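J.: Starting from these lines, generate the structure:
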Amino acid sequence: MREEESEVHDSPTGWVAAHIRRYVAGEGSSGHLLYGKPTLLLTTRGRRSGMLRRTGLIYAEDAGNYVVVGSNGGSDQHPHWYLNLRADPRVRVQVIAERFVAVAREAEGEERTRLWEVMTAVFPQYESYRGKTGRRIPVVVLEPRRAAPE
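T.: A predicted model of the protein is given here:
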């Protein structure tokens, strides 16, 4: 994923797009915290369009990885970014000013249970979202693929 930023299409949701613009313009200094919650920018490749799609997500860190939740506000539909990374798990991530490539995978079993608790501690509303939907809300681990120091 070496495409230029100009080729990235931001979320069509107004408040999310505004958050992304603030984040990018300030190198994360003015967008990293959203309502007191840490956020990152996630760029996936559209599973049908092939275009790069960017959104902002609440995250937690875990053992050098980043964890995000595909809650979609408790909707019965998975968020598009989650469907995209299932089709192509290679993603781009920005955390504050740091940009890197990562590989996404869905947490399962005991790891999922543990990380769900981590994420609900960061954003307790995830529990209410879980009660709104019959789908299993995905917990996604983003594993950075940083270049080794020379």
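J.: Only C-alpha atoms from now on, for both contacts and neighbour counts.
T.: Will do.
J.: Just give me the neighbour total for Gly50.
T.: By the other C-alpha atoms under 10 Å criterion, the neighbourhood of Gly50 contains 10 residues.
J.: So it: helix, strand or coil?
T.: Three-state assignment for Gly50 (DSSP: H, G, I helix; E, B strand; the rest coil): coil.
J.: That one and Met119, how far apart?
T.: Using C-alpha to C-alpha, to the nearest Å, one gets 30 Å for the distance from Gly50 to Met119.
J.: Another sequence for comparison is provided below:
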Amino acid sequence: MSVGRRRKTPRLPPRWFIRLVWSLHRGAYRFFGGRIGLWRPRARGWGALRLTTTGRRTGRQRGVIVAYVEDGPHLVALAMNGWDAGEPAWWLNLRAHPEATVDLAGGSLPVRARAATGGERSRLWARWRQIDPHLDAYAALRPSETAVVVLEAVLDPGPEEQATARND
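T.: Okay, the predicted model is just below:
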């Protein structure tokens, strides 16, 4: 490979800039009462959802806006912390308390979180790579593997299922 064609390691914006953008996004979401700031994934793109977790230490509700893609009925996010070292707090909270709520552009949904493993993780990582061809290079900036988080809808049992469960 010639020197002129060598791949460069991607450069991230400074951390203060990433945090500023996150703050502005959250501020717009709050200011407009949730009418702005969330969107569904577009073709070959990601969407934005608001994830509400239970704090692993405080037990209080914590909200964060996260990028996601859809995988059938599941929502899939990357626990990347802006490509900085360390796990994002929302992922640490989900590992301690996997039940959460997501607010989507079309409404809210209770979910249960888990890390994708094996072939599923590889398939979902490849899906994200279609959206961002620099994904592997960004992930290499982190000292540990980036978790691929699957958010599965939790369906409330209907009255018939509740009665059956009580009778068992």
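J.: After superposition, what is the TM-score?
T.: Comparing the chains after superposition, counting by TM-score structural alignment, normalised by the length of the first structure, produces a TM-score of 0.79; 136 aligned residues with a C-alpha RMSD of 2.5 Å.
J.: corresponding residues in the first structure for stretch 58-67 of the second structure?
T.: Aligning stretch 58-67 of the second structure against the first structure (TM-score structural alignment) gives residues 49-58.
J.: mind listing what's buried in that stretch?
T.: 52-58 (16 or more other C-alpha atoms under 10 Å).
J.: Next, format those residues as CSV and append secondary structure.
T.: Formatted as CSV, the entries for those read as follows, by three-state DSSP:
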residue, secondary structure
Leu52, strand
Arg53, strand
Arg54, strand
Thr55, strand
Gly56, strand
Leu57, strand
Ile58, strand
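J.: ok, and what's touching the match of stretch 58-67 of the second structure?
T.: With contacts defined as C-alpha atoms under 8 Å, 6 or more residues apart in numbering, stretch 49-58 of the first structure is touched by 7-11, 16-17, 19-20, 37-46, 68-69, 81, 123.
J.: Try it again at 7 Å.
T.: Outside stretch 49-58 of the first structure, the residues that touch it by C-alpha atoms under 7 Å, 6 or more residues apart in numbering are 7-11, 16, 20, 37-46, 68.
J.: Filter those residues down to just the buried residues.
T.: Burial of these was assessed by neighbour count (16+ other C-alpha under 10 Å); the buried members are 9-11, 16, 20, 38-46, 68.
J.: So which of those sit within helices?
T.: Within these, residues falling in helices by DSSP state H are 16, 20.
J.: All set, thanks.
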